[in-house]
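Colleague: What follows is a predicted protein model with its sequence.
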Amino acid sequence: MRHYENLRKHYPVLDSFTLENVILALSVTNQWKKCIDLLQEVKITAIPKTLVYSSVISSAFLNNEERLGWKLLEEMLELEKIPHSTTFLSYIRSIRKIRKKS
């Protein structure tokens, strides 16, 4: 997280390639929600790559943000991008968590 904060401090505007790499890194941390805003920044100059979308969607599912995950998945499919299998596995894991709690 410290690297991300330093990067933003020194470079407030990032290119889409760098933003996508930041998204991939943050998506596996407890700061994953920052990826939503970063994804919007990528969209200003580029279409986010499949891996980037898949990573953010997976994080949403794994962090009990199912609506957000489905919204992003629909957005991705509208762009005719096919999600990585990890996206679906994350959804299944999130359902398992819910069932265990029930």
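Modeller: Yep, that arrived. Numbers count the residues shown, from 1 in each chain.
Colleague: use CA for all of it now, contacts and neighbours both
Modeller: Noted.
Colleague: how about H3, what does it touch?
Modeller: When contacts are counted by Cα atoms under 8 Å, 6 or more residues apart in numbering, H3 is found next to no other residue.
Colleague: tell me which element it falls in.
Modeller: helix 2-10 (DSSP states H and E).
Colleague: Flag every buried residue along the longest helix along the chain.
Modeller: Assignment by DSSP state H gives helix 85-101 as the longest helix of the chain. Within helix 85-101, the residues that count as buried by 16 or more other Cα atoms under 10 Å are 87, 90-91, 94-95.
Colleague: which two of those lie the greatest distance from each other?
Modeller: For the buried residues of helix 85-101, the maximum inter-member distance is 12.7 Å, found between T87 and I95 (Cα to Cα).
Colleague: Below is an additional structure, to be compared with the one above:
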Amino acid sequence: MLSTISRLLLAQGSYARQSLRFLYHGTPATVGKYATEQFTYIKSAIENNQIDWEDIKNNLLSIQGGINQKNVDAVLFKFMIYNKKYDAARSFGQHLKSSNNEVSLGSLNGLLSLYYELGKENNLSKEEKLDILNIYNYLHDKYKVLDFLTCEHLLHALCVINEWSKAIKLLDDINLSSKPSHSAYSIVIATLFRNNKKKMAMEFIQKSVNNKRGLQDIAYDAWIDYILRKYKQNDTKAKYLNEIVGSAYPVNKT
């Protein structure tokens, strides 16, 4: 096992390393030997302008390795998002939704991750925004209480479309069995500031501190933007900006 991992880590290019990131946990010792072949195939296949997703999946599954029938859709999503192949990921999402098969939970999480990454930079389409809300309703109807990972993916996607009240409910779900991540608190706080909900944002900042979840840059950036947007006089802006500088809130860079 160690020799296989060593060969992967020393291999040229980034795809061997991604193989480990995606497949290492819980995989048999033989997986590493073939992992790079599967990911090399994915890379070449999605760079083709004429993508046939069923052919890609069938060809991929014919290569020995850790990608199998149960995880292939989720791994494809994760690979494309990690490599910023957003157009291909969008195409794959449309393919899954148009098929007659039920979309797996892992694939829904992949789709939510895609919407979050797209929504960070640009406004999502009406269809994509509606899809996030439909996924939210579908998952709550089916599972009632969601697992930690699904809550996190759904929360981030909801925040990029400013559905802060639903995101806060997901924080409550996470708190039933765990603690929200640094990222979950930070994206909710940023969304509250973006929607001029300062009082609530400050309450969640305190909750993040109580849970030892330092704020990420996105929360501070939104806090600063709120001050610059809210106040007109420079001395007033300086007063509130100094409150941020003088605050004892910890910072998390990850």
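Modeller: Yep, that arrived. Just so we're clear, the structure is a prediction, and the values are computed from it rather than from any experiment.
Colleague: So which bits of the next helix or strand after the helix holding H3 of the first structure are buried?
Modeller: Next helix or strand after helix 2-10 of the first structure toward the C-terminus (DSSP H and E): helix 16-26. Applying a neighbour-count criterion of 16+ other Cα under 10 Å, the buried positions in helix 16-26 of the first structure are 16, 19-20, 22-26.
Colleague: likewise stretch 55-73 of the first structure?
Modeller: Residues of stretch 55-73 of the first structure classed as buried: 55-62, 66, 68-69, 72-73 (neighbour count, 16+ other Cα under 10 Å).
Colleague: same thing with stretch 30-46 of the first structure?
Modeller: Neighbour-count burial for stretch 30-46 of the first structure flags 32-33, 35-36, 38-39, 41-42 (criterion: 16+ other Cα under 10 Å).
Colleague: What is the corresponding segment of the second structure for that stretch?
Modeller: Counting by TM-score structural alignment, stretch 30-46 of the first structure falls onto residues 162-178 of the second structure.
Colleague: Now do the helices for the second structure: every range, in order, please.
Modeller: Using DSSP H, the helices assigned to the second structure run over residues 2-10, 15-23, 31-46, 53-61, 72-82, 86-98, 105-121, 126-143, 148-160, 164-175, 182-194, 198-210, 217-230, 234-245.
Colleague: whereabouts in the first structure does the third one align?
Modeller: The reference is to helix 31-46 of the second structure. Using TM-score structural alignment, helix 31-46 of the second structure finds no match anywhere in the first structure.
Colleague: residues of that helix that come out buried?
Modeller: Within helix 31-46 of the second structure, the residues that count as buried by 16+ other Cα under 10 Å are 31-39, 42, 45-46.
Colleague: roughly how far is that helix from the heart of the chain?
Modeller: Centroid displacement of helix 31-46 of the second structure relative to its chain, using Cα atoms, centre = their mean, to the nearest Å, is 23 Å.
Colleague: what packs against that helix?
Modeller: On a contact count with 3 or more Cα pairs under 8 Å, 6 or more residues apart in numbering; DSSP states H and E, helix 31-46 of the second structure meets helix 2-10, helix 15-23, helix 53-61.
Colleague: Redo the ones you listed as a markdown table? Include distance to S183 of the second structure and mean neighbour count.
Modeller: Supplementary listing: those in a markdown table, determined by distance: least, Cα to Cα, whole Å; neighbours: other Cα atoms under 10 Å:
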| stretch | distance to S183 of the second structure | mean neighbour count |
| --- | --- | --- |
| helix 2-10 | 28 | 14 |
| helix 15-23 | 20 | 18 |
| helix 53-61 | 32 | 15 |
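Colleague: Which one of those helices lies nearest to Y82 of the second structure?
Modeller: Of all these, helix 15-23 sits nearest to Y82 of the second structure, with 9.0 Å by Cα to Cα.
Colleague: The longest helix of the first structure vs helix 50-62, what angle?
Modeller: 0 degrees (axes from the mean of the first three to the mean of the last three Cα atoms, to 10 degrees).
Colleague: Which residues does helix 85-101 of the first structure contact?
Modeller: Contact partners of helix 85-101 of the first structure, identified using Cα under 8 Å, 6+ apart, comprise 54-55, 57-59, 61-64.
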